[in-house]
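Engineer: mind folding the following:
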Amino acid sequence: MLALAAVFTGCSTGGSAEPVQGPVIVNRVIPLDEPRPLGRLDKAEDAEAFGEAFRQADRLRGIPDVGPADYEIRYEAGGEPKQFRLWLGSSGGPGMLMEKSNTNTAYEIDSGVSEDLRQRIASIRYRTDRAEKNGDVIQGPGGTINVQVWHRFMEQVEQAHPASVQLALYTDEGDPIFHNLEYDGRSVHYLFDNSEDGYGSPDKVFETCERILSEPRRTAKPGWTGKVYRLDGCSDHGEGGGGRFEFRVEEDSRAL
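Structural biologist: So this is what the prediction gives:
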């Protein structure tokens, strides 16, 4: 969660007044892993909104006590690349940004601007074709796609080799709920993120778990085998975090 613990210095970023050139590239920030692509905003008004938010943000004295950012934003202004991390905080509250090239300086954006950027990012539709192209493990009403990516991840875990995977589990309405797992050779770092679910209460939970457990599960299809994977030994195991992860896999056992 975003908790601004610093005070204003009374000046803005001093960013260039040059018009912003789109597209605006939006990546999700994953703690302890590389950012994952979410999508892009191609409208000129979207690009200018992000540029204006950066130009008008108020500099903070010191470095606020915050966790990982929500998003990484990239665009061009005056022909020069601009890249910053963006914290949107809780709904109705202020946000914060920080240039990726200068992590010693942070800037606050007011609640209205933060909410406007939140809505613009929410307009990005992370559909299954994009998720498949990005190498996600996908599961939803239409079945499971890229299950081999999950199996490769589990093979690395079993061999104690660092690995990461992103699961996009789709609701009946077609919205993704992200589950990011990053294995460092000893522990599993887990991020639950349903901020792209238009029908739920946006929430992000990050925690560390000891292991991934699997157990057989019955299937309704003769000749098929099934497993369910869960996290165990989590720092806040239960509804607050690891307890939200449950991945069910069914496979044709004749093809194994």
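Engineer: use CA for all of it now, contacts and neighbours both
Structural biologist: Noted.
Engineer: measure Glu45 to Leu117 for me?
Structural biologist: Using CA to CA, to the nearest Å, Glu45 is found at 11 Å from Leu117.
Engineer: more neighbours: these two, which one.
Structural biologist: Set Glu45 next to Leu117 and count neighbours by other CA atoms under 10 Å: Leu117 wins out with 19 against 12.
Engineer: sequence B follows; please return its structure for comparison with A:
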Amino acid sequence: MQGRTFMEDLLIIPLEGCDLVLGNNGMKRHNPTTFDYEKRCVIIGRKTNKLVFPALVEGSLKMLSSGSIRRILKKGHALIAHLFMMSIMPNASEDPPDVVVQEMIDQYAKVFDEPKSLPPMRSLDHVIPLKHEAMPVNLRPYRYNYNQKNELEKQVKEMLTSGVIQPSQSPFSSSALLVKKKDDTWRFYVDYRGLNDITIKDKYPIPIVDDLLDELCGAIIFSKVDLRAGYHQIRMKREDVFKTAFRTHA
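Structural biologist: Predicted structure coming up:
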């Protein structure tokens, strides 16, 4: 290093991000070791016989999500990081919304309310036609860890309170599970693959993309509807509700 030869006992490991890591034992053999934070360098040895290692890059802070850190670690890169808990505090000095916008929010306040009941029955309620002589699907629940059990109980209780689900003695039973979302919260799922296997498929032809593009030609405004808990916005035919029964842990 820097024109000088050193003899060191090294361990060969699959390390990415740097070529050599000089540990405490190696630095002790070449005492003293000084960290000069103003000049941003590390000095090993004495004045007449020393090595100076300047910083290669300017330091900078970058906020990463848990998903980004997980991907970096999977790639095996060397990583030095400071971990801080970040929380977003409401800004009391935020300007109030425009009068016209506020009037619209007040007029359609029900749109932003949390649903407390099922939507009304309509002409296009969901149906589950079963194949001829199909037997009820009855599957055992998955295994869950302690935290997942608590989360399942919490979400099931919320759905019972809102009327989305109800207790059942149905011969059908699918398994419930939780899937981690990008924001580290849990999404409640029911594994209906067994029910799908005995259901008559609703074969609807997929629209031709070119026809859709022709219809949109010349359009200026494009909009879409993103409903909260969209699947809960569609009612199930009363005679088919029992087929959607699910089970969690005991």
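Engineer: TM-score of the superposition?
Structural biologist: Superposed pair, TM-score by TM-score structural alignment, normalised by the length of the second structure: 0.17. Supporting alignment: 76 aligned residues with a CA RMSD of 6.3 Å.
Engineer: Leu97 of the first structure against Trp87, yeah?
Structural biologist: Yes: Leu97 of the first structure is in contact with Trp87 according to CA atoms under 8 Å; the separation is 6.1 Å.
Engineer: can you mark which positions in the longest helix along the second structure are buried?
Structural biologist: For the second structure, the longest helix by residue count, based on DSSP state H, is helix 146-162. By neighbour count on 16 or more other CA atoms under 10 Å, the buried set for helix 146-162 of the second structure is Lys149, Glu151, Leu152, Val156.
Engineer: just the buried residues of the next helix or strand after that helix, please?
Structural biologist: Counting by DSSP states H and E, the element after helix 146-162 of the second structure in chain order, helix or strand, is strand 174-180. The neighbour-count check on strand 174-180 of the second structure (16+ other CA under 10 Å) flags Ser174, Ser175, Ala176, Leu177, Leu178 as buried.
Engineer: which residues touch Val137 of the first structure?
Structural biologist: Ala131, Thr144, Ile145, Asn146, Val147, Val149, Trp150, Val165, Gln166, Leu167, Ala168 (CA atoms under 8 Å, 6 or more residues apart in numbering).
Engineer: grab the nearest non-local neighbour of it.
Structural biologist: Leu167 (4.6 Å; CA to CA, 6 or more residues apart in numbering).
Engineer: can you tell me the helix or strand for that neighbour?
Structural biologist: Secondary structure (DSSP H and E) places Leu167 of the first structure in strand 163-170.
Engineer: what packs against that strand?
Structural biologist: For strand 163-170 of the first structure, the elements it packs on are strand 137-140, helix 147-158, strand 176-183, judged by 3 or more CA pairs under 8 Å, 6 or more residues apart in numbering; DSSP states H and E.
Engineer: any idea of the angle that strand forms with strand 176-183?
Structural biologist: 170 degrees (axes from the mean of the first three to the mean of the last three CA atoms, to 10 degrees).
Engineer: hmm, back to that, single out the most deeply packed of the helices and strands packed on strand 163-170 of the first structure.
Structural biologist: strand 176-183 (a mean of 23; mean count of other CA atoms under 10 Å).
Engineer: what helices or strands is it leaning on?
Structural biologist: Secondary-structure packing of strand 176-183 of the first structure (3+ CA pairs under 8 Å, 6+ apart): strand 163-170, strand 188-193.
Engineer: those strands: which one's closest to Tyr107 of the first structure?
Structural biologist: Set against Tyr107 of the first structure and scored by CA to CA, those come closest in strand 188-193, at 24.4 Å.
Engineer: okay, angle between that closest one and strand 176-183 too, please.
Structural biologist: Using the same axes, to 10 degrees: strand 188-193 of the first structure against strand 176-183 is 170 degrees.
Engineer: buried residues in stretch 75-85 of the first structure?
Structural biologist: So for stretch 75-85 of the first structure, counting by 16+ other CA under 10 Å, buried means Tyr75, Glu76, Ala77, Lys82, Gln83, Phe84, Arg85.
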